[in-house]
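1. need a 3D model of the sequence below.
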Amino acid sequence: KNSLSPHWVKVFEIDYELGTPSKVAVNIFDEVRKGENKGIGSAVFDIGELLGARGNTKARKLKKGGTLFATVRKSQGSGMLRLQVKGTKLKNVEGMFSKSDPFFELSRKVDAAGSLTWDNVYRSKDIHNNLNPEWETAIISLSTLCGGNLDLPILLSVFDHESSGKHKPMGQLETSVNGLKQAAETRNSLQLQRKGKDVGAITVVKAEANFVDYVSGGCEINVVVAIDFTGSNGDPRKPGTLHYLHPDGRKNDYEKAISAIVGILSKYDSDQKFPVVGFGAKYGGVVRHCFQCGPHEESHGVAGVLDAYKQVFKSGLVMSGPTVFTEVIETAAARAMSSQSEAQRKGQQSYTVLLILTDGAVSDVQATAHSLNQVSHAPLSVVIVGLGDADFSSMQFLDDSSKPGKRDIAQFVQFNRHASNSVALTSETLHEIPEQLTGYFSSNGISPLPPIQ
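-> A predicted model of the protein is given here:
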């Protein structure tokens, strides 16, 4: 804005094949808010010529005056970085009677015509009159930001926005993508400096890859289903109880939840094999808190999960209690660790979601919270769906029970609030999983694999 020497930060990705002519036409306009934009000039760049030029940069004179520069680089690396930062106690450069309007820029170090220089690749929006700004989350291509090299130097610069376009420097710091990730994990602030003096701090709120990048790279999402067979569900032979199987084929609430939630997650699992376990029932007079449902260790597809669920009622179980999750949580965590270890051995990635369907609050909340914290290092998310009309207030505590330094892996959803809308149910149930998955891989320094073609 208000500049005749602009430095645009938008990066365009172009498919290029050696030997095939490829040209890019660039048109420059003066933006007119009320009316048609006015043309300033245009230029055409040949991609092959840019690649052969020193520093991969060429200049074109514009007819109406001025020079346009274009630079091309090979796109390297894959994935996206979700980055959110905030500033603390930034030094005001606006004057005595107003505050600065800070925005930040990210630049990568590049070799331009034989010398290293900083190339601006991202610019945030400015925040008015605020010396403790929290900028919105940015989603930046890792190819653009660092060429796939997570240790490549990155310059984070903060400026005071001026309508004249002559923005005032407020401070800068040098880091890398790995440096940003580490700062997010440790919550350590990064010090801004200007002319050798500290001028405020930057806190990295989040710095992680995008869920879509992991899925596009073939990350398998495995699902383990755990079903509550405690006596509080009622006699399954009586209509109106939660486990009642309708003769006309209508689904009970357990079947509805399985169909909706497993139906979505199954799209990310190539083998469609799902372990189904139960808890809270007696077999041979002994209460079991983790037992296999159905004749097979894994059930195939959603239909197989539903069939395994129904088979339990033909197995001679006696519905009992108490309601205990710890065994199924620990079993799922062990399975998740084993699956990821095996996937890594093959150059792949794996993540597990444990879906617990229950009609009541757990008997020992503290033991359950402890169990969740103990397995928070595993590639695991735990989704708990409460069915029926029980008091689930203590279950909400589990949703917020993670200790400092531990991943939050649990999510609780009450089925009755979304019973008439399966889309709302799955959206509410699964909305934390992308962040939990990326949080696990990011905290372990595991980047997304290249997209599967």
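
2. could you use CA atoms for every contact and neighbour count after this?
-> Will do.

3. the stretch 251-400 of the chain: helices as residue ranges?
-> Using DSSP state H, counting those that start in this stretch, the helices of the stretch 251-400 of the chain run over residues 253-265, 301-311, 326-345, 365-374, 393-399.

4. next, the second sequence, to be compared with the first:
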Amino acid sequence: MSTFKRENSLKMDQGRFQRLSEITSAMQEEGLYKCGLIFGIDYTMSNKVQGEKTFGGKCLHDISEDELNPYQEVITILGETLQPLDEDGLIPAFGFGDSRTKGDAIFPLKDVGSCVGFRDVLATYNRVTPTVKLYRPTNFAPLIYKAINIVRATKKYHILVIAADGQVNSEEETTAAIVEASNWPLSIVTVGVGDGPWGTMNEFDNKLPKRNFDNFQFLCFQDVVDGARNRKTAFALHALMEIPDQYAAIEQLGLMEKLEDE
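-> Purely as a prediction, here's the structure:
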């Protein structure tokens, strides 16, 4: 894996961010002026019990008017931060781990086309989620390959955000997909929601094999927001702080040019 030792302001000046728009501006200052955004949502059975400590004992997909569930927060915070960088505003959103796909496929949250803006992603998630039957296992591979196909079709750099409540069950398949993704202008941010534990996911992140660039990051949502003065900016910053370095690596490797030549 190539190493790009390029410091960026998202890592160095973390205390200066008070609003999500400031993080967006910082990413632009680091050279990322446009990107696409893709969401993947985990609908495995363990969501029913993974909120025992961190979400008042409720299912992590519980939808109410009183508070946002962790998936809604991930969509809202990262959507608001990244939407200004998305020229067409189209955001594909997919679910996985439900009783229909059973770890072998994904399903689009919207029946026809992509969501238009993160608010549409949130509204679609709110409408669809009560109808989804939770199941198993946790396999990121089908989602990652779908993201690669979207990058190839649109010829645009994308950030894939995977919000998941548990460990990867299909490690070999997921690892192969992440390695293949490093051949394309695609960053993968996986957000662990719920109680964890997340030791296996941290190990999974650290033991990934040689790739063209470090294209995968894992972080625990609750660890980041607990005790944070501003949970929105704290989470957005931790989720996106590696993106400028990844984008610089993509440029140095000529992956955008490779995409244009297809």
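
5. if we can go back for a sec, of all the helices of the stretch 251-400 of the first structure, which lies closest to residue 198 of the first structure?
-> helix 365-374 (38.1 Å; Cα to Cα).

6. whereabouts in the second structure does that closest one align?
-> Per TM-score structural alignment, the counterpart of helix 365-374 of the first structure in the second structure is residues 171-180.

7. run through who's touching the matching stretch.
-> Contacts of stretch 171-180 of the second structure with the rest of the structure, by Cα atoms under 8 Å, 6 or more residues apart in numbering, involve 139-141, 144-145, 168, 208-211, 215-216.

8. what about 10 Å?
-> Residues from elsewhere that reach stretch 171-180 of the second structure, judged by Cα atoms under 10 Å, 6 or more residues apart in numbering: 138-145, 148, 168, 181, 186-188, 204-205, 207-216.

9. so which strand or helix has the counterpart of residue 248 of the second structure in the first structure?
-> By TM-score structural alignment, residue 248 of the second structure lines up with residue 438 in the first structure. Take DSSP states H and E as the rule and residue 438 of the first structure turns out to sit in helix 433-443.

10. relative to the second structure, what is the average displacement of that helix?
-> Comparison of helix 433-443 of the first structure with the second structure after fitting gives an average deviation of 1.0 Å (mean Cα distance after the TM-score superposition for the first structure).

11. contacts for that helix, please.
-> By Cα under 10 Å, 6+ apart, helix 433-443 of the first structure touches 82, 178, 181-182, 184-185, 206-215, 221, 349-353, 376-383, 407-411, 444-448.

12. now which of those residues would you call buried?
-> Among the contacts of helix 433-443 of the first structure, the ones that count as buried by 16 or more other Cα atoms under 10 Å are 82, 178, 181-182, 184-185, 206-215, 221, 349-353, 376-383, 407-411, 447-448.

13. just to revisit the earlier point, which of the residues in the match of helix 365-374 of the first structure are buried?
-> Here stretch 171-180 of the second structure shows 174-175, 177-179 as buried, counting by 16+ other Cα under 10 Å.

14. now the residues you listed as a markdown table including distance to residue 103 of the second structure?
-> As requested, these are exported to a markdown table (distance: Cα to Cα, whole Å):
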| residue | distance to residue 103 of the second structure |
| --- | --- |
| 174 | 11 |
| 175 | 15 |
| 177 | 14 |
| 178 | 16 |
| 179 | 19 |
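
15. quick one: map residue 72 of the second structure onto the first structure.
-> Aligned partner of residue 72 of the second structure by TM-score structural alignment: residue 255.

16. separation between its match and residue 48 of the first structure?
-> Distance of residue 255 of the first structure to residue 48 of the first structure, computed by Cα to Cα, to the nearest Å: 59 Å.
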